[in-house]
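**Q** sequence and computational prediction follow.
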Amino acid sequence: MQRRTFHGALCASVLVHAGLARADDRWPGKPVKVVLSQPAGSGPDTVVRLLGDGLAKTLGQAFVIENRPGGQNVIGAQAVARAPADGYTLYFATAAALVTNSYLFKTLPYDPLKDFAPVSFVADSPFGIFVRADSPIASMQDLVARSQREPGKLSIANEGPRTFGGMIARLINARSKAQANLVAYSSVGVALQDIMGGHADAVVADLASSSQFARQGRLRLLAVTTAQRVAGWEQVPTVAEYLPGVELSGWMAMVAPAGTPTSVVTRLNAEISKLLGDPALRERILAVGPIASAGGSPKDLETFLHEEHRRLGKIAGEIGLLPE
């Protein structure tokens, strides 16, 4: 009886796994939903729509972008973490959702490392330090020197101490021993308008939302926050060239709910890599601000995420960022 029961269970298990394998082979057999924690029209929104259009053409199914902003990315991330792991719900994540939130909240309704299956790195999203085009501040050296000479008078606008822009501003203050006045704004758009209106001295903002003003000659880009100089802005130095170790950049990656079939993850990774290897698509993404990154396996992304957690943990300690 026990042998017959085991044999029956084994046959059932084989049939189930065979059925799953056939389902994986047919993926995608229906439209795929891609959740994004940012609003329509944002930099990440533009990038994921370009990517979604390309995937739809190569895979023969619609990739439907669902914007679920709010809650500092928690709403969108939690929705995907709880979604079926069948390959039909994906998450176009940013550094905030998968790394930074761990150092901002005492508790999260999702685990950034355990609840998602890494699929593919997509793009870096550099930040920059901007001043008005007619500002007497011509470099990072000028900015730091002035803030040291006149403590508390030079103002650096950002989106708040618990955002990427705010963390960068605090790290610059900490590393340079400067005493700039860090002014929090409700959004980067409001901060940029205040800079151009002469109500603040500098602003930390992502290139995706602000580079257009520099190209129009309304702002001057003093430095970028990536480890290397940014494509398209090669004449602009990095902050790290003046303050070694100050490297903090946003990024975007595609992940899926943990447990998503490996065959689906592998195929999706391959298709995204092909798309990001297309110079035309890379140029369209660069025009928005982010820098597309072709190649890299799901394992590479997993390693990167663990390294980012280690690095951000050190930075959070240095600038006194405490979870709430």
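**A** It's in. These figures come from a predicted structure and were not determined experimentally.
**Q** please make it C-alpha for all contacts and neighbour counts, starting now.
**A** Fine.
**Q** now the strands: where do they sit in this protein?
**A** Along the chain, counting by DSSP state E, strands occupy 32-36, 63-67, 89-94, 116-125, 127-132, 155-158, 181-184, 202-206, 219-224, 250-257, 291-292.
**Q** and the ones you listed: which comes nearest Arg267?
**A** Smallest distance to Arg267 across the strands of the chain (CA to CA): 9.3 Å, for strand 116-125.
**Q** may I see the strands of the chain organised as CSV, with distance to Gly277 and mean neighbour count added?
**A** Formatted as CSV, the strands of the chain follow (distance: least, CA to CA, whole Å; neighbours: other CA atoms under 10 Å):
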stretch, distance to Gly277, mean neighbour count
strand 32-36, 21, 22
strand 63-67, 19, 19
strand 89-94, 18, 26
strand 116-125, 11, 26
strand 127-132, 23, 28
strand 155-158, 34, 26
strand 181-184, 38, 20
strand 202-206, 24, 28
strand 219-224, 24, 25
strand 250-257, 15, 24
strand 291-292, 9, 24
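**Q** Val16: which of those strands is closest?
**A** With CA to CA, the closest approach to Val16 among those belongs to strand 250-257: 20.5 Å.
**Q** for that closest one, packing partners?
**A** Applying 3 or more CA pairs under 8 Å, 6 or more residues apart in numbering; DSSP states H and E, one finds that strand 250-257 contacts helix 74-81, strand 89-94, helix 95-98, strand 116-125.
**Q** could those go into TSV alongside distance to Gly296?
**A** Below are the helices and strands packed on strand 250-257 laid out as TSV (distance: least, CA to CA, whole Å):
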stretch	distance to Gly296
helix 74-81	23
strand 89-94	16
helix 95-98	17
strand 116-125	7
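**Q** out of the ones you listed, flag the one nearest Leu321.
**A** Leu321 sits nearest to helix 95-98 of all those, at 14.3 Å, using CA to CA.
**Q** returning to what we had before: of the helices and strands packed on strand 250-257, which is nearest Arg146?
**A** Of all those, strand 116-125 comes closest under CA to CA, at 28.2 Å.
**Q** A further structure is provided below for comparison with the first:
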Amino acid sequence: MTEYRTTRRNLLKLGAVAMASSPLLARAAWPDRPIRLIVPSAAGGSPDNICRILTSELMKALGQPFVIDNKPGASGNIGMQEIVRAAPDGYTLGYGNVGTLAINKSLFSKLPYDPEKQLVPVALLGYVQNALVVRNDLGVKNVAELIALAKSRPGKLSMASPGNGTTGHLGGELFKSMTGTFMTHVPYRGSPQAIQDLMGGQVDLMFDNLSSIAPHIKNGRIKALGVSGRARSPLFPEVPTIGEFVKGYETTAWGGIVAPAGTPRDVVLRLNGEINKVLGSAAVNERYAAISFETTIGSPDRLFDRALRETRMWTEVVKRAGVQVD
């Protein structure tokens, strides 16, 4: 009997060692409960819409519900701080974009989180172009005419944006520096009010995500002069790129999924694989195309590779424009 107990005890020890050495065996199968996705912006905005389309499909693939938790404020810093403080167990994810992963590094004198040290990339989801739009009665037909008008009236044209440090704001600052024009920046607390004032004639022009400005272009209440990407938008093939008039001009707003540092690698890779499957679906891409979001698939590292590349570009833009929000 003593020999039997000793053998059983040894087998139990060996089993415990095996479980501890295998991350797949040491914890319950993931996922076995709802997953929280923190979106560092308000409900109804472009990031929120992008994430809701994604999670509606992921919950089918993973068999667990996703809970979208909107945490707007401080150019996304409030939500990002909550993501980095979360347990790295695969049950809290976040949405990171060009603002929170690249622009904010130079926009704030002291960023309250470190993307490279406190987060891990899961997937780059895709891109949305900005559109350069003007009020209908401004009297310009294309980007070249706008540049000529701005040069003839330095400081007189008002350029609205969804807020300081957004791609709408900094894309406009890049445009000004590349064209040698001076227009007065008028920041708003988000796109809706800025768009309303543009349609009402209180401001002259703005740069804004196609996902929020597209309906107003379609109904003819404002005029699109150009889009900010390398190629024309499939949604508005008749609208030229700004780069067709200003050589080298290109900006996009992009975003992806991140997780707290320390999240198990097998969970990250599982998520990346499932997200790629979702983004490869024709039906899902139709839904994204309706909000002017162009998807991409690939490895997790593509998200931070993009962030690091654009950090350098936006740092120069922020420096030239003298923008700081804290």
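**A** On my side now, so go ahead. Everything quoted here is computed from the prediction, not taken from an experiment.
**Q** let me see the TM-score of these two.
**A** Once superposed, the chains reach a TM-score of 0.91 (TM-score structural alignment, normalised by the length of structure 1), with 314 aligned residues with a CA RMSD of 2.0 Å.
**Q** that older thread, relative to Leu108 of structure 1, which of the helices and strands packed on strand 250-257 of structure 1 is closest?
**A** Across those, Leu108 of structure 1 has its closest neighbour in helix 74-81 (7.7 Å, CA to CA).
**Q** who's in contact with the closest one?
**A** Applying CA atoms under 8 Å, 6 or more residues apart in numbering, the contact partners of helix 74-81 of structure 1 are 35-37, 67-70, 89-91, 93, 97, 108-110, 115-116, 256-258.
**Q** for Arg220 of structure 1, find the nearest of the helices and strands packed on strand 250-257 of structure 1.
**A** Closest to Arg220 of structure 1 of those, according to CA to CA: strand 116-125, at 18.4 Å.
**Q** and the closest one, how far from structure 2 on average?
**A** Taken against structure 2, strand 116-125 of structure 1 registers an average deviation of 0.9 Å after superposition, with mean CA distance after the TM-score superposition for structure 1.
**Q** tell me, that strand lands on which residues of structure 2?
**A** Aligned using TM-score structural alignment, strand 116-125 of structure 1 spans residues 119-128 in structure 2.
**Q** what's the spacing between that stretch and its chain's center?
**A** 8 Å (CA atoms, centre = their mean, to the nearest Å).
**Q** again with stretch 63-73 of structure 1
**A** Relative to its chain's centre, stretch 63-73 of structure 1 lies at 13 Å (CA atoms, centre = their mean).
**Q** end to end, how far does that stretch reach?
**A** 21 Å (CA to CA, to the nearest Å).
**Q** got it, and stretch 245-261 of structure 2?
**A** Using CA to CA, the end-to-end distance of stretch 245-261 of structure 2 comes out at 43 Å.
**Q** matching residues in structure 1 for it?
**A** Using TM-score structural alignment, stretch 245-261 of structure 2 corresponds to residues 242-258 of structure 1.
**Q** swap in stretch 93-101 of structure 2?
**A** Going by TM-score structural alignment: stretch 93-101 of structure 2 matches residues 90-98.
**Q** need the contact partners of that stretch.
**A** 32-37, 48, 72-74, 76-77, 80, 112-113, 164, 250-257, 305.
**Q** superposed on structure 2, where does it end up, distance-wise?
**A** Looks like 1.1 Å for stretch 90-98 of structure 1 (mean CA distance after the TM-score superposition for structure 1).
**Q** ends of that stretch, what's the gap?
**A** With CA to CA as the measure, stretch 90-98 of structure 1 spans 14 Å from end to end.
**Q** got it, and stretch 192-205 of structure 2?
**A** With CA to CA applied, stretch 192-205 of structure 2 spans 14 Å between its terminal residues.
**Q** check the offset of that stretch from the chain's centre.
**A** The answer for stretch 192-205 of structure 2 is 24 Å, by CA atoms, centre = their mean.
**Q** that stretch aligns to what range in structure 1?
**A** Taking TM-score structural alignment, stretch 192-205 of structure 2 hits residues 189-202 over in structure 1.
**Q** which other residues reach the lengthiest helix in structure 1?
**A** Ranked by residue count under DSSP state H, the longest helix found in structure 1 is helix 2-26. Applying CA under 8 Å, 6+ apart, the external contacts of helix 2-26 of structure 1 come out as 261, 263-264.
**Q** would you list those residues in TSV and tack on distance to Val236 of structure 1 and neighbour count?
**A** What follows is the contacts of helix 2-26 of structure 1, written out as TSV (distance: CA to CA, whole Å; neighbours: other CA atoms under 10 Å):
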residue	distance to Val236 of structure 1	neighbour count
Pro261	43	18
Ser263	42	14
Val264	40	21
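**Q** nearest to Gln148 of structure 1 among these?
**A** Gln148 of structure 1 lies nearest to Val264 out of the contacts of helix 2-26 of structure 1, by CA to CA, at 53.9 Å.
**Q** show me the contacts for the closest one.
**A** Counted by CA under 8 Å, 6+ apart, Val264 of structure 1 has contacts 24, 27, 87.
**Q** repeat that with 6 Å
**A** Contacts for Val264 of structure 1 (CA atoms under 6 Å, 6 or more residues apart in numbering) come out as none.
**Q** now the one 5 residues further on
**A** Taking CA under 6 Å, 6+ apart as the contact definition, Asn269 of structure 1 lies against 119-120.
**Q** any idea what it aligns with in structure 2?
**A** In structure 2, Asn269 of structure 1 lands on Asn272 (TM-score structural alignment).
**Q** equivalent analysis for Ile156 of structure 1, please.
**A** So, by TM-score structural alignment, Ile156 of structure 1 is matched to Met159.
**Q** please apply the same query to Asp142 of structure 1.
**A** Taking TM-score structural alignment, the alignment pairs Asp142 of structure 1 with Glu145 from structure 2.
**Q** and the gap between that match and Ala42 of structure 2?
**A** Using CA to CA, one gets 36 Å for the distance from Glu145 of structure 2 to Ala42 of structure 2.
**Q** when the two are compared, which one has more neighbours?
**A** Taking neighbours as other CA atoms under 10 Å, Glu145 of structure 2 and Ala42 compare with Ala42 leading, 16 against 13.
**Q** tell me how far the alignment partner in structure 1 of that one lies from Thr46 of structure 1.
**A** In structure 1, the residue paired with Ala42 of structure 2 according to TM-score structural alignment is Pro39. Pro39 of structure 1 sits 10 Å away from Thr46 of structure 1, going by CA to CA.
**Q** ok, back up a step: which among the helices and strands packed on strand 250-257 of structure 1 is found nearest to Leu275 of structure 1?
**A** Nearest of those (CA to CA): strand 116-125, 10.1 Å.
**Q** what about the corresponding residue of structure 2 for Val288 of structure 1, how many residues nearby?
**A** Superposed on structure 2 with TM-score structural alignment, Val288 of structure 1 falls opposite Ile291. Ile291 of structure 2 has 20 neighbouring residues, counting by other CA under 10 Å.
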